[in-house]
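**Q** Sequence and predicted structure are below.
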Amino acid sequence: MNTHVSILASCTLAFGIAGTVHAQEVDRSDWPSSFTVGTASQGGTYFAYGSGWANLVSDELGISGGAEVTGGPMQNMALVHTGDLAFGMTTLGPARESMEGTNPIAPGLQMTNACAMFPMYQTPFSVTALTSSGITSISEIPGGAKIGFGPAGSTSDTYFPRMMDTLGVNYERRNGGWSDLGGQLQDGLLDVIAFAAGIPVPAVSQLEVQTNVNIIQFTDEEQQKLMEAFPVSAFDIPGETYSTLEAPATSVAMWNFAIANCDLPESFVKEVVAVVMSDNERMVNIHRASRSTLPENADKNTVLMWHPGAAAWFRENTDIEISDDMVFGG
């Protein structure tokens, strides 16, 4: 079910010393010796973002850590819930479905042992086609169009087909990693790719370098329909995100959160959150989507229970109110 790609951080002696100093007053006796972050397919934002923060935490805390390619938010919820992975990343829509027992990976299993760690960014839903296709709007997508929806079980694959149904689009569904789908679009094997990923999406940026593309926005009416039918909010993709855009593009978006197995030591998770939340500039250097990886966005979590270590950090360092009934074991 997984493609295992380990991007383990190299922890030099210098980094080990730095990490020891960073948390020298913290009892590490129950900490794991290593950790892995569940991301998604290569070519997507989760992979770039997750690899970056895994390496950052590894360097700062002096613990071997890295990222693993997975099927995305749904699979990450399952793997973190079972403890197969320490950390992962998910979108709040798939997180809710997983907690309610409707995750397609394990139907009926209520995945309540995956806890919130910190806010990541919003995932906009956007559509890309080759300029040569002549497709410039949702209404111009031809009947029976071959649409790539990303990896099976991903946020995009979970919600975008339903969104296309809501907007009256008739299509043939295709799945795959974002890089592979980008190649298929360029080769004429797909008509459209429906992306749900943090921006800029690496696969779209790569396509822009190699060919001419149209980034298709929703009309105001289409945006309203989607907001009424799905757990999304209004979002404008900034014009500077892609060279193709000349102005902001109307979209909808869903929040992403980093997650931890709820049984991980409180002090360990608290230190991980501190590394990520304490210096946003470092995170932005990893991926521009991290501009939203800010402590004040912790209040966007209305779905997941907070890990006690994460809740402790936010309570001690921000004005965010986290009630006891939203803390695992609280």
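**A** Good, I have the coordinates.
**Q** CA atoms for contacts and neighbours, from now on please.
**A** Noted.
**Q** What segments of this protein are helices?
**A** In the chain, the helices defined using DSSP state H lie at 13-22, 45-61, 73-82, 92-99, 155-166, 178-186, 202-210, 220-229, 266-277, 280-286, 308-317.
**Q** what's the most buried one of the ones you listed?
**A** Burial of the helices of the chain is given as mean neighbour count (mean count of other Cα atoms under 10 Å); helix 73-82 ranks first at a mean of 27.
**Q** want to compare, so here's the second one:
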Amino acid sequence: MICKKNKLVFLVFSILVSAILNTSFLIVNAQNKQDIVIGTGGTAGTYYVVAAAMANAVNQNSDLVNVIVQPTNGSLENLNLVHNGDIQMGMSNSDGVYFAANGTNTYESVGKLNIKGLMSLYMSAGQMATLRKSGIETYADLKGKKVVLGPQGTTIVEMSKAILRAYNIDPEKDITPFYLSFDEGLQKLTDGEIDATFFVAGVPTSAMINATSTNDIRLVDISDEIVKTISEKYSYYKPYVIPGGTYKGIDEDVNSFKIMTEVFIGADVPEEIAYEFVKQALEHLDEYKESHVVAKEISLEQVAKTSAELHPGAKKYYEEVGALD
């Protein structure tokens, strides 16, 4: 009797397990989506805002991919995470993508990273913020000051150092350098712990909007002569003027540089995944172009102009829509 009961229990259990497995199988196939992670930057920065809006549009319209947005320390971390296969996509300034894809500059000692180009999005601007009461008006005034140059090892640091050197300021000897994230730099500035902080972001960026709402901040201007010198030496730095009135209390135009923001992807990511992401992101651009003013810059005319060789999936889509013509 006990044996029959055990057999009955086992039979019922087997039926239940089979039903659960079949149900799970149906759910997986009904969703039929593959998670892909995109590395961005701090949650207050432009990378994160634009990527989150783009991911939402892709997820709402794709039957193949589900994009997960991951906050990071920015370009350098994103490039390393994608190269190592920890995430599938990332955002970076174009100089970082170029250096990584070609194994130059920052990556000279490690060689080419395992990445491909995906999308060229919008321009970001280099911005040096200081409190007006500091008396700092030009980069020349930074000598002897405590200055955040950007996160350690990033292309942001490369840009800030290039500007300082153009003013004959040694970034290691003539200032006290700090290597912090965008958010950390602004926080230390408003707390009075540093004199100035450099960052690269879309214009405007929410972190600066928040900071200028409660603090009297100045953006440090670059002279026309230095702008010309640097843009001629580094072709990827383009002259840019941050319009007066962009941020509260900053009514004057400010000379700076702009650089393209790109989305790159792991070279080993399947072609159909890259194709699907690009297709949905561009065909549903209207759904997120109002998420930030810089998203309005995304267009077929520039999206395929990446600093790394295009991923085959992206190239396939761009060929179909004539973006490579």
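**A** Perfect, thanks for sending it. Bear in mind that the values here come from a model prediction, so they are computed numbers and not experimental data.
**Q** hmm, back to that, Throw the helices of the first structure into TSV and include distance to residue 193 of the first structure, thanks.
**A** Converted to TSV, the helices of the first structure look like this (distance: least, Cα to Cα, whole Å):
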stretch	distance to residue 193 of the first structure
helix 13-22	41
helix 45-61	15
helix 73-82	19
helix 92-99	20
helix 155-166	10
helix 178-186	7
helix 202-210	10
helix 220-229	18
helix 266-277	31
helix 280-286	25
helix 308-317	36
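**Q** Out of the ones you listed, the one nearest residue 132 of the first structure is which?
**A** Proximity to residue 132 of the first structure (Cα to Cα) singles out helix 178-186 among the helices of the first structure, at 10.2 Å.
**Q** from the chain's centre, how far out does the closest one sit?
**A** For helix 178-186 of the first structure, the distance from its own C-alpha centre to the chain's C-alpha centre is 19 Å (Cα atoms, centre = their mean, to the nearest Å).
**Q** got the angle for it vs helix 45-61?
**A** Orientation note: helix 178-186 of the first structure sits at an angle of 150 degrees relative to helix 45-61 (axes from the mean of the first three to the mean of the last three Cα atoms, to 10 degrees).
**Q** Could you tell me where helix 178-186 of the first structure falls in the second structure?
**A** Mapped onto the second structure using TM-score structural alignment, helix 178-186 of the first structure covers residues 182-190.
**Q** The helices of the first structure: which one's closest to residue 245 of the first structure?
**A** helix 202-210 (10.6 Å).
**Q** Pull the residues that contact the closest one.
**A** With Cα atoms under 8 Å, 6 or more residues apart in numbering as the test, helix 202-210 of the first structure has contacts from 43-45, 128, 178-179, 182, 186, 213, 242-244.
**Q** which one of the residues you listed is nearest residue 293 of the first structure?
**A** Using Cα to Cα, the contacts of helix 202-210 of the first structure come closest to residue 293 of the first structure at residue 45, 13.7 Å.
**Q** Contacts only, for that closest one.
**A** If you count contacts by Cα under 8 Å, 6+ apart, then residue 45 of the first structure has 197-202 around it.
**Q** how near is residue 92 of the second structure to residue 247 of the second structure?
**A** Distance from residue 92 of the second structure to residue 247 of the second structure, counting by Cα to Cα, to the nearest Å: 24 Å.
**Q** Same check on residue 44 of the second structure?
**A** The gap separating residue 44 of the second structure from residue 247 of the second structure is 15 Å, by Cα to Cα.
**Q** and these two? which has more neighbours close in?
**A** Remark: of residue 44 of the second structure and residue 247, residue 247 carries more neighbours, 23 against 16, as counted by other Cα atoms under 10 Å.
**Q** Could you find the counterpart of that one in the first structure?
**A** Aligned by TM-score structural alignment, residue 247 of the second structure pairs with residue 242 of the first structure.
**Q** Isn't that match up against residue 201?
**A** No: the pair residue 242 of the first structure / residue 201 is not scored as a contact, 9.2 Å apart, by Cα atoms under 8 Å.
**Q** ok, back up a step: may I see the ChimeraX selection of the buried members of the contacts of residue 45 of the first structure?
**A** Buried residues within these, by 16 or more other Cα atoms under 10 Å, are selected in ChimeraX with:
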select :197,198,199,200,201,202
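**Q** mapped onto the second structure, which of the contacts of residue 45 of the first structure hold?
**A** With both residues aligned by TM-score structural alignment, their matches' Cα atoms under 8 Å, the contacts of the contacts of residue 45 of the first structure that the second structure also has are 197-198, 201-202.
**Q** quick one: which of the residues you listed is nearest to residue 314 of the first structure?
**A** Nearest to residue 314 of the first structure, judged by Cα to Cα, of these is residue 198 at 23.7 Å.
**Q** contacting residues for the counterpart of residue 220 of the first structure in the second structure?
**A** Residue pairing (TM-score structural alignment): residue 220 of the first structure is matched to residue 224 of the second structure. Each residue near residue 224 of the second structure by Cα under 8 Å, 6+ apart is listed here: residue 255.
**Q** ok, now how distant is residue 224 of the second structure from residue 130 of the second structure?
**A** Per Cα to Cα, residue 224 of the second structure is found 20 Å from residue 130 of the second structure.
**Q** cool, residue 167 of the second structure as well?
**A** For residue 167 of the second structure, the distance to residue 130 of the second structure (Cα to Cα) stands at 17 Å.
**Q** more neighbours, those two?
**A** Taking neighbours as other Cα under 10 Å, residue 167 of the second structure and residue 130 compare with residue 130 leading, 26 against 18.
**Q** quick one: contacts for that one?
**A** By Cα under 8 Å, 6+ apart, the residues touching residue 130 of the second structure are 136, 189, 195-197, 217-220.
**Q** who touches the closest residue to it other than its chain neighbours in this structure?
**A** Sequence neighbours aside, residue 196 is the residue nearest to residue 130 of the second structure in space, at 4.5 Å (criterion: Cα to Cα, 6 or more residues apart in numbering). Residue 196 of the second structure sits next to 128-131, 142, 145-148, 189 when contact means Cα under 8 Å, 6+ apart.
**Q** which one of those is nearest residue 255 of the second structure?
**A** For the contacts of residue 196 of the second structure, the nearest to residue 255 of the second structure is residue 128 (10.6 Å; Cα to Cα).
**Q** What residue in the first structure is paired with the closest one?
**A** Per TM-score structural alignment, residue 128 of the second structure is aligned with residue 127.
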